[in-house]
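Chemist: sequence unknown, structure follows:
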């Protein structure tokens, strides 16, 4: 059984890939400018699909901020709006 994706696990997944603490993740930051490469994008897409998100590598590659990513993968989708820090 997989753990549901929450904003906390989303931040933790990003932090793991960026070698940061979760509280250091700036959700307004551009993922590619933050240092994520295509391998890490694939890893995150697979992890979040396993948690139930309907997201692809292309979806992530086209995103311009971590906020957009959260809107794509969050259980409520974009209806929830941007996450709150």
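Modeler: Cool, the structure landed. All values derive from a computational prediction rather than experimental measurement.
Chemist: C-alpha from now on. contacts and neighbour counts both.
Modeler: OK.
Chemist: Strands of this structure, residue ranges please.
Modeler: Defined through DSSP state E, the strands belonging to the chain form an empty list.
Chemist: Not including adjacent chain positions, what is the nearest residue to residue 73?
Modeler: In space, residue 73 comes closest to residue 53 once its chain neighbours are excluded; the distance is 5.0 Å by CA to CA, 6 or more residues apart in numbering.
Chemist: The structure to be compared is supplied as follows:
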């Protein structure tokens, strides 16, 4: 979907918003279990839209809150962080 968003950037953004280290986030872990909530999700959505993910909608992230899914959605490929 977007070439400016790398898997590393997505992981770093998620870790920052959750206030944890990147090593604490597994690719298939439910991010809501780590503290993600709707406000944080809206913040990430807007941040990534500003970075070029113009078609991104909040439900795209909320329906599957796993890092690996988000990376695939935002970069167009399945990656492991």
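Modeler: Yes, it's here. It should be emphasised that the depicted structure is a prediction, and the values quoted were computed from it without experimental measurement.
Chemist: thinking again about what came up before, ok, the residue nearest to residue 73 of the first structure - contacts?
Modeler: Applying CA atoms under 8 Å, 6 or more residues apart in numbering to residue 53 of the first structure gives the contacts 5, 72, 73, 74, 75.
Chemist: Pick out the most distant pair among those.
Modeler: 5 and 72 (11.5 Å; CA to CA).
Chemist: burial measure for residue 64 of the second structure, as a count.
Modeler: Burial of residue 64 of the second structure, expressed as a neighbour count using other CA atoms under 10 Å, amounts to 15.
Chemist: counterpart of it in the first structure?
Modeler: For residue 64 of the second structure, the aligned position in the first structure is occupied by residue 63, per TM-score structural alignment.
Chemist: I'd like to know how far its match sits from residue 12 of the first structure.
Modeler: 19 Å (CA to CA, to the nearest Å).
Chemist: ok, now residue 27 of the first structure?
Modeler: In this structure, residue 27 of the first structure lies at 12 Å from residue 12 of the first structure, with CA to CA as the measure.
Chemist: still on that earlier bit, mind giving me TSV with the contacts of residue 53 of the first structure and columns for distance to residue 23 of the first structure?
Modeler: Conversion of these to TSV gives the following (distance: CA to CA, whole Å):
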residue	distance to residue 23 of the first structure
5	17
72	21
73	19
74	18
75	21
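Chemist: any idea which of those is closest to residue 45 of the first structure?
Modeler: Within the contacts of residue 53 of the first structure, the smallest distance to residue 45 of the first structure is 9.1 Å, found for residue 73 (CA to CA).
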